[in-house]
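Q: predicted model and sequence below, questions to follow.
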Amino acid sequence: MTAPTTGAEDIAAASGAEATGESDAAPAPSYPLLDAPAEGVPDVIVDERALTAAAQLIAAGHGPVALDAERASGFRYGNRAYLVQLRREGSGSFLIDPIACPDLSPINDAIGDAEWVLHAATQDVACLAEVGLRPAALFDTELGGRIAGLPRVGLAAVIEHYLGVTLAKEHSAADWSTRPLPEPWLRYAALDVEVLVQVRDLMYADLEASGKLDWALQDFKALLSFTGPPQRAEPWRRTSGMHTIRDRRALARVREVWQTRDQLASDRDIAPGRLLPDALIVAMAGTPPRSAGELSALTAAPKNGAPARRPRKPHHGLMRYQRDWLAALTRAGALSERELPVVTVKGDGPPPLRAWADREPIAAARLSQVRAELSQFGEQHGVPLENLVTPDSLRRLLWHAPTAWDEAAMRAELTSYGARRWQVDVVVPLVLQAVEDHPTDPVTDE
């Protein structure tokens, strides 16, 4: 069976979209604010001469290298880096403009085989690779924090836990494509790597003392192959509000408008949602406007039962690209029945959990038992359930049974889904026990 994800993609899924790991369960204590780099804010490197000098300094340093990248998510199309931050003992901190210096291979050569230290590596490694930075080894303080059992694993929370100071967060969602970058933003960016290696050293000792260092190192190694989230076959189906559309012709309208928006956004380097919100795509798919006048009157459906309110003026992208939207709707209307998208796409994975009890009650019982025992294991060892095994991998394993329910087949199957060796060691014995407790052909007393 084809593996649904790689191990690195499993880690990305477990870490979450923004990889903050913050919780509102209890108010956090207050900590002193780390508000300025000890050596000041370095000048931004914007030319080859300064880049070469930085590479020489980094090569002369020692120990791991802290890295971070700032993007312009929500402002620009794609996830390219607009600022790269580095810090190494004996070298200092560096801020590099990857727009002015798009080839950072001299920095990559200077780092060599030294370990990278990042926080939430899946957020940064793909955009760093685009500018020529690829790790030979890495340590992820967000993922390591999860395995170490920290209650909160956002960068500020991890720094608070280990160093007793906190970082300001006011510029985390800024438009980093802005030029020139304001000094407060640069200070914020430099602080992101200021103490990351110190945190790494303390977390390393923590993991080693708890017997979980090897687990973390296996996960970090898997991250070296991460190239970004997998590309979806039909990304337009992720349009927010799609669940309200059950008509094939309306789905075709969503598809045509979404694809038009995506092309316009790519051409103009604008985040698609800023060009036209998903809610307006869904609105025009449900009641397609036929003219600029009808388009200008379009409103998004109210949320959570709130009364509909017409905005004072139409969304700027709605009218600026009105010809494009109307043309997309016309194309959707001209499609033949066989060209229309299906309402529901069948995936290659198991059915929804709610269907298991009726369709495969034995598999459902096994899954329930394994999940309960994994939860108990996670509580005992301070590791979130999603970091022990991804829900999708466990469901696939128990629904699509291997040819034989023996340990070797089970280990091979779970490994093919991207599980690391330590995860296989934890999960397989529990699955084998569940298979024994819930046999396919129950033995009955004579």
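A: Good, I have the coordinates.
Q: all contacts plus neighbour counts: C-alpha atoms, from now on.
A: Will do.
Q: tell me the strands in the chain, going along the chain?
A: In the chain, the strands defined using DSSP state E lie at 33-34, 44-45, 62-70, 83-89, 92-96, 116-118, 138-140, 166-167.
Q: which among these is found nearest to residue 430?
A: strand 138-140 (28.3 Å; C-alpha to C-alpha).
Q: who touches that closest one?
A: Strand 138-140 is contacted from outside by 115, 116, 117, 118, 119, 120, 121, 200, 217, 220, 221, 224, using C-alpha atoms under 8 Å, 6 or more residues apart in numbering.
Q: next, count neighbours for the second one.
A: Which is residue 116. Residues within reach of residue 116, counting by other C-alpha atoms under 10 Å, total 23.
Q: which one of the contacts of strand 138-140 is nearest residue 266?
A: residue 121 (25.2 Å).
Q: may I see the buried residues of stretch 427-441?
A: Across stretch 427-441, burial judged by 16 or more other C-alpha atoms under 10 Å covers 427, 428, 430, 431, 432, 434, 435, 438.
Q: let me see the contact set for the nearest residue to the fourth one once chain neighbours are set aside.
A: Sequence neighbours aside, residue 370 is the residue nearest to residue 431 in space, at 6.1 Å (criterion: C-alpha to C-alpha, 6 or more residues apart in numbering). By C-alpha under 8 Å, 6+ apart, residue 370 lies in contact with 430, 431, 434.
Q: ok, those residues vs residue 274, which is closest?
A: Distances from residue 274 to the contacts of residue 370, taken by C-alpha to C-alpha, are shortest for residue 431, at 46.6 Å.
Q: alright, now check it against this:
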Amino acid sequence: MVTTLSTPRDGLPALCTTPSQLRKAERTLAKGTGAIAVDTERAGGIRYNDRAFLLQLRRAGSGTVLIDPEPHREVVGPALEPALSQTTWVLHDAATDLPSLYALGLYPADIFDTAVAAKLLNITPYRLPELSAALIGYTMHKSHGGEDWSRRPLPKAWRNYAALDVEVLLELAQACQKRLDAAGKSQWAKEEFEFIQHKATPLAPPRWEDSKAANSVSKPQELAVIRALWHHRDALAMAMDVAPHRLLPDKAMVAIATKRPRSVSQLMRLSAFPRDLRGHAGEWLNVAQAGIAAQPWPKRPRRQSTISASAWKKRDPSGFERLLAAETALEQVQADINVEADTLMSRRTLRKVCWACIHQGEELEQALDQTLLRPWQREQAQPVFRAAGLC
């Protein structure tokens, strides 16, 4: 029998917004025991960056605490650090939450990721409501995930939704750990958790070179236009605290760079240029033209790439057969060890390793060093590499 939670079992906690309330929340958490369930709500598609606008924390003996970091963002880290820094955090899909938590100056002793545990156990779907229902008999209503979490005041229904995200997370982690132990996968999980924890970084300033628009053009003069438009858009977005794509979509930047309009009327005729920006068309045209005038024009950085499957098959049929043998072996090994697809290794990673060994003459260990595969993955993937004749 599955119980659906519509409200927190202990009632909806108050929202902590002031420095004194933050310090009281830390003392409350410090009185608890064991790991702390942690979640965030962000507004990256609406605001300039993906910072946290709500923190949800829960610990045995402490209950749930809701934190609004926005009014006193610089205080949150120092206020909560004593309770959080020496403790295991339990998260669901930690890679999405950790950057915003690190940006607040909050770092865990270590983590447990229930979504990653589910993938290692090949339990699907691994969304929090379904996973909780399958393992501990609880699920929850999830109806406010796409809200603008920067809105203030936060509606009570939204806070209720957010509190439920950590309501059963500690119990779920215990159930996952038991299954990992029984399956002999606890070490695998430990390596995955450490990798996620140390790979995550605080919210980094974006770079124009990494934008979708920059990767959609190739000519130097097109890149020059993208660079100018991106920097202008970024400065405006930062000042307005708005997601950059809401000011000028990437597809509009690409259209301007490739079509090179010479007048406002030509710019406004571009189908990708938003109608609601027509009053600012002259501004964006001037920015694009200034980009062309700025010398030197940037060049697309040369990126190491792997040949496509079709080109590989045509160029080297025998080598391609070795890749196919490795891909077949990968499917079999993942089935044998019972992990979700791509958890052991993605096909893209496998192709890179095979290409490096077969066509670039690298030793297998040398090729593997260019990947981010963890020790457990390297060990379990040995049959895959043998199938390709790499070892």
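A: Structure received. All of these numbers come straight from a predicted model, not from anything done at the bench.
Q: next one: the spatially most central residue of the second structure from residue 158 of the second structure, what distance?
A: Among the residues of the second structure, the one closest to the centroid is residue 96, at 4.0 Å (C-alpha atoms, centre = their mean). According to C-alpha to C-alpha, to the nearest Å, residue 96 of the second structure stands 19 Å off from residue 158 of the second structure.
Q: also residue 102 of the second structure?
A: 24 Å.
Q: could you do residue 180 of the second structure as well?
A: 33 Å.
Q: and if you look at residue 131 of the second structure?
A: Counting by C-alpha to C-alpha, the gap from residue 131 of the second structure to residue 158 of the second structure is 22 Å.
Q: what does residue 179 of the first structure correspond to in the second structure?
A: Using TM-score structural alignment, the equivalent of residue 179 of the first structure in the second structure is residue 152.
Q: for residue 158 of the second structure, see how far away that match is.
A: Separation of residue 152 of the second structure from residue 158 of the second structure (C-alpha to C-alpha): 11 Å.
Q: neighbour count winner among the two?
A: Neighbour count, other C-alpha under 10 Å: between residue 152 of the second structure and residue 158, residue 158 has more, with 16 against 9.
Q: thought that one was touching residue 144?
A: Yes: using C-alpha atoms under 8 Å, residue 158 of the second structure is in contact with residue 144, at 6.2 Å.
Q: residues near the aligned residue in the second structure for residue 352 of the first structure, how many?
A: Matched across to the second structure, residue 352 of the first structure falls on residue 308, judged by TM-score structural alignment. Look at residue 308 of the second structure: counted by other C-alpha under 10 Å, it has 9 neighbours.
Q: what of residue 10 of the second structure?
A: 9.
Q: and the gap between it and residue 164 of the second structure?
A: For residue 10 of the second structure relative to residue 164 of the second structure (C-alpha to C-alpha), the value is 11 Å.
Q: how about residue 199 of the second structure?
A: 28 Å.
Q: what residue in the second structure is paired with the residue nearest to residue 431 of the first structure?
A: For residue 370 of the first structure, the residue aligned by TM-score structural alignment is residue 326.
Q: check contacts around residue 98 of the first structure.
A: 46, 81, 82, 83, 84, 104, 131.
Q: and those, which are buried?
A: 46, 81, 82, 83, 84, 104, 131.
Q: just give me the closest of the buried residues of stretch 427-441 of the first structure to residue 408 of the first structure.
A: Using C-alpha to C-alpha, these come closest to residue 408 of the first structure at residue 428, 9.4 Å.
Q: what do we get in the second structure for that closest one?
A: By TM-score structural alignment, residue 428 of the first structure lines up with residue 382.
Q: same thing with residue 113 of the first structure?
A: Counting by TM-score structural alignment, residue 113 of the first structure lines up with residue 86 in the second structure.
Q: okay, the closest residue to its match other than its chain neighbours and residue 98 of the second structure: tell me how far apart.
A: Leaving aside its sequence neighbours, residue 86 of the second structure sits nearest to residue 109 (C-alpha to C-alpha, 6+ apart; 5.0 Å). Going from residue 109 of the second structure to residue 98 of the second structure by C-alpha to C-alpha gives 13 Å.
Q: of those two, who's got more company?
A: Comparing residue 109 of the second structure with residue 98 by other C-alpha under 10 Å, the one with more neighbours is residue 98, at 27 against 11.
Q: what's the counterpart of the more buried one in the first structure?
A: Using TM-score structural alignment, residue 98 of the second structure sits opposite residue 125 in the first structure.
Q: my guess is its match contacts residue 134. True?
A: Yes: at 7.4 Å, residue 125 of the first structure counts as touching residue 134 under the criterion of C-alpha under 8 Å.
Q: alignment lookup: residue 200 of the second structure to the first structure.
A: Looks like residue 200 of the second structure aligns to residue 227 there (TM-score structural alignment).
Q: could you count how many residues lie near its match?
A: With other C-alpha under 10 Å as criterion, residue 227 of the first structure counts 16.
Q: could you find the closest non-adjacent residue to residue 16 of the second structure?
A: Spatial nearest neighbour of residue 16 of the second structure, chain neighbours left out: residue 67 (4.8 Å); criterion: C-alpha to C-alpha, 6+ apart.
Q: let me see the contact set for the one you found.
A: With contacts defined as C-alpha under 8 Å, 6+ apart, residue 67 of the second structure is in contact with 15, 16, 17, 22, 54, 55, 56.
Q: what sits against residue 78 of the second structure?
A: So residue 78 of the second structure contacts residue 105 (C-alpha under 8 Å, 6+ apart).
Q: how much space separates it from residue 26 of the second structure?
A: Separation of residue 78 of the second structure from residue 26 of the second structure (C-alpha to C-alpha) stands at 10 Å.
Q: on that earlier part again, and the residue nearest to residue 16 of the second structure, what's its match in the first structure?
A: Per TM-score structural alignment, residue 67 of the second structure is aligned with residue 96.
Q: repeat that for residue 255 of the second structure.
A: Looking across to the first structure (by TM-score structural alignment), residue 255 of the second structure lines up with residue 283.
Q: thinking again about what came up before, so the match of residue 113 of the first structure sits against residue 80, correct?
A: No: contact between residue 86 of the second structure and residue 80 fails when scored by C-alpha under 8 Å: they sit 11.1 Å apart.
Q: looking at the two, which is more packed in?
A: Between residue 86 of the second structure and residue 80, counted using other C-alpha under 10 Å, residue 80 has the larger neighbour count: 21 against 13.
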